[in-house]
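Engineer: Everything below, folded, please.
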Amino acid sequence: MIIDVQGKQAYCYTGGKAFDAARPTVAFIHGAQNDHSVFALQTRYFAHHGFNVLAVDLPGHGRSAGPALASVPEMADWLLALLGAAGAAQAMLVGHSMGSLIALDASYKAPQAVTKLALLGTTYPMKVADALLDTSKNNEPAAIDMVNIWSHSSMAQKPSCPGPGFYTMGMARRLMQRMSAINPEQLFFTDFTACNAYGNGQLAAEAVRCPVLMVFGAKDMMTPPRSTKLLTASMPHARIVHVDAGHSMMQEQPDAVLDALFGFAGAAN
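Structural biologist: A predicted model of the protein is given here:
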């Protein structure tokens, strides 16, 4: 689905179903150096079980026109503009990593537009190590390899990997490499800098009144559960789920993540 947002082309994956204003909407927001496809194993299920799906490609990522936006608040404004252009007056927001900060900031800017908030692989502050920031600026291929290793709980998926036919680490690496090829303007550094610089997270979290779900990977090295105390304390009403995965939880434990999200979406909170 192609939408004009702020005068530029934006792409949303809809799960193979046309948008229907009579159905509730769920917007999925990916993280740094990724696109909508990281939610492939969850979005299609939602689309075929009663929900509109708008899995976005952020500006400069995937099929959405660039340039990439330089800050989380700018990305939140863009997301809200996209929802309006798509005809979604309200939506549940599902954000992963950088996408979780975007969802959180969007809920702060327009609480009336957000019915529920699901934050995956999240933390605040979302600080990025100086060494990784420097590598993303000066040697993006090396940064991709570093993040790919740190985002997964194992170098090799077990034979009964819950995403059959998916080479989890290989696909993640190729996706990030593809984002570099599409947008060579230091995309990883831009995304990481936006995460590192975002300073409104505590205020935004304390202002949230809608139902909240947080999904943490028990083996997450990028946003480890121990780093989330400020965020969880700021939203004491949040439901918390832990899955046996690293940061790339949607690929490592797609069924567990789907169960958490779909149960939350359908719950009468």
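
Engineer: contacts and neighbour counts: CA atoms only from here.
Structural biologist: Fine.

Engineer: For the closest residue in space to A68 that isn't next to it in sequence, give its distance to V208.
Structural biologist: The shortest distance from A68 to any non-neighbouring residue, by C-alpha to C-alpha, 6 or more residues apart in numbering, is to G60 (4.3 Å). Distance of G60 to V208, computed by C-alpha to C-alpha, to the nearest Å: 29 Å.

Engineer: Next, the structure of the following sequence, for comparison with the previous one:
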Amino acid sequence: MMLDVEGAPAYAYTGGHAFEPDRPVAVFVHGAEHDHSVWALQTRYFAHHGMNVLAVDLPGHCRSAGPARRSIAALADWLVALLDAAKVDKAMLIGHSMGTLIALDCAARYPSRVTRVALLATAFPMTVSDTLLDAALDREPDAIDMVNQWSHSSIAAKPSCPAPGFWLHGANQRLMERVTTRGESGLFHADFNACNAYADGLERAAALRCPVQVIAGRLDAMTPPRASRTLIDAMKQAGVSVETVMLDAGHALMSEQPDATLAALFRFAMQPA
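Structural biologist: Down below sits the predicted model:
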């Protein structure tokens, strides 16, 4: 689905199912240097089991035109503008990595628009090393290699997505290379810099008023489970219902443990309001 968002074309994958006005909506938000395709399995299942799906390409990423937004808050504002363009009043937000910060910020600042939030591989602060920031700015192939090494917990995760036997490192490398080729200059660095600079996580966590699910990979080297503890504590202190799920995976939860990720997300989505 192509939408006009803030005067520019924006793409949202609908999971292979036409939008139906009476269905609840789930919005999937990818991480740095990725696009909607990281949610391939999860979005198709949601779309064919009673929910409308909008798996976005963030501004400047693949099918969505730029300019890329340079801060998490600006990306959260863009997400609300996308809901407006799709004529969606309320939605569940599902984010991965950088996408978790966007979902968190959006839900806290626009509480009337968000029904619940799922955060996959989240952390606060989401610090990015100087080595990776420098590589993303000047040596993108090196940055892609680093992220691939740190995102996956094994060479051949079983089961994996799209099917057992696929080379997850290679698929992720090609995706990031495609985003680099089709996106605007410096996009990888812009994404990582937005994560690194985001300072409002605890304030936003304390302002949440909707149920939250946190899914972590036990072997995640980029956003280890302990890195989400302060966010979870802030949410609980604010009286928010927080469900935590631990999977045997690294940072790439959706591809290393696709079925377990889907099962957790869909069960959370189907819980009574």
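
Engineer: How about the contacts made by the closest residue to M98 of the first structure other than its chain neighbours?
Structural biologist: Nearest non-adjacent residue to M98 of the first structure, counting by C-alpha to C-alpha, 6+ apart: G31, 4.5 Å away. Contacts for G31 of the first structure were tallied using C-alpha atoms under 8 Å, 6 or more residues apart in numbering; they are G95, H96, S97, M98, G99, S100.

Engineer: Next, work out how far apart the aligned residue in the second structure for Q112 of the first structure and K87 of the second structure are.
Structural biologist: Matched to the second structure by TM-score structural alignment, Q112 of the first structure sits across from S112. As judged by C-alpha to C-alpha, S112 of the second structure and K87 of the second structure stand 14 Å apart.

Engineer: between those two, which one's more packed in?
Structural biologist: Set side by side, S112 of the second structure and K87 show more neighbours around S112, with 13 against 10, by other C-alpha atoms under 10 Å.

Engineer: quick one: secondary structure of that one?
Structural biologist: helix (DSSP: H, G, I helix; E, B strand; the rest coil).

Engineer: so where do the strands sit in the second structure?
Structural biologist: 2-5, 8-13, 25-29, 52-56, 91-96, 114-120, 212-217, 242-247 (DSSP state E).

Engineer: Can you lay out these as JSON lines showing distance to V80 of the second structure?
Structural biologist: Shown next, in JSON lines, are the strands of the second structure (distance: least, C-alpha to C-alpha, whole Å):
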{"stretch": "strand 2-5", "distance to V80 of the second structure": "9"}
{"stretch": "strand 8-13", "distance to V80 of the second structure": "13"}
{"stretch": "strand 25-29", "distance to V80 of the second structure": "11"}
{"stretch": "strand 52-56", "distance to V80 of the second structure": "12"}
{"stretch": "strand 91-96", "distance to V80 of the second structure": "10"}
{"stretch": "strand 114-120", "distance to V80 of the second structure": "10"}
{"stretch": "strand 212-217", "distance to V80 of the second structure": "19"}
{"stretch": "strand 242-247", "distance to V80 of the second structure": "23"}
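
Engineer: so what corresponds to the residue nearest to M98 of the first structure in the second structure?
Structural biologist: Under the alignment by TM-score structural alignment, G31 of the first structure pairs with G31 in the second structure.

Engineer: quick revisit: how many residues are close by the residue nearest to A68 of the first structure?
Structural biologist: Neighbourhood size, G60 of the first structure [other C-alpha under 10 Å]: 22.

Engineer: check contacts around it.
Structural biologist: Applying C-alpha under 8 Å, 6+ apart, the residues near G60 of the first structure are G66, P67, A68, L69, I182, N183, L187.

Engineer: mind checking how far the fifth one is from A68 of the first structure?
Structural biologist: Read it as I182 of the first structure. Distance, I182 of the first structure to A68 of the first structure, using C-alpha to C-alpha: 11 Å.

Engineer: anything in contact with each of these two?
Structural biologist: Between them, I182 of the first structure and A68 share the contacting residues G60, H61, judged by C-alpha under 8 Å, 6+ apart.

Engineer: Between the two, point out the one with more neighbours.
Structural biologist: Legend: neighbour count by other C-alpha under 10 Å for I182 of the first structure and A68, higher for A68 (20 against 16).

Engineer: how much space between G246 of the first structure and Q177 of the first structure?
Structural biologist: Separation of G246 of the first structure from Q177 of the first structure (C-alpha to C-alpha): 20 Å.

Engineer: Of the two, give the one with the bigger neighbour count.
Structural biologist: The neighbour comparison of G246 of the first structure against Q177 (other C-alpha under 10 Å) goes to G246, with 26 against 19.

Engineer: Could I get the strands of the second structure in JSON lines, plus columns for distance to S153 of the second structure and mean neighbour count?
Structural biologist: Shown next, in JSON lines, are the strands of the second structure (distance: least, C-alpha to C-alpha, whole Å; neighbours: other C-alpha atoms under 10 Å):
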{"stretch": "strand 2-5", "distance to S153 of the second structure": "35", "mean neighbour count": "17"}
{"stretch": "strand 8-13", "distance to S153 of the second structure": "28", "mean neighbour count": "20"}
{"stretch": "strand 25-29", "distance to S153 of the second structure": "22", "mean neighbour count": "26"}
{"stretch": "strand 52-56", "distance to S153 of the second structure": "25", "mean neighbour count": "27"}
{"stretch": "strand 91-96", "distance to S153 of the second structure": "16", "mean neighbour count": "25"}
{"stretch": "strand 114-120", "distance to S153 of the second structure": "15", "mean neighbour count": "26"}
{"stretch": "strand 212-217", "distance to S153 of the second structure": "9", "mean neighbour count": "25"}
{"stretch": "strand 242-247", "distance to S153 of the second structure": "11", "mean neighbour count": "15"}
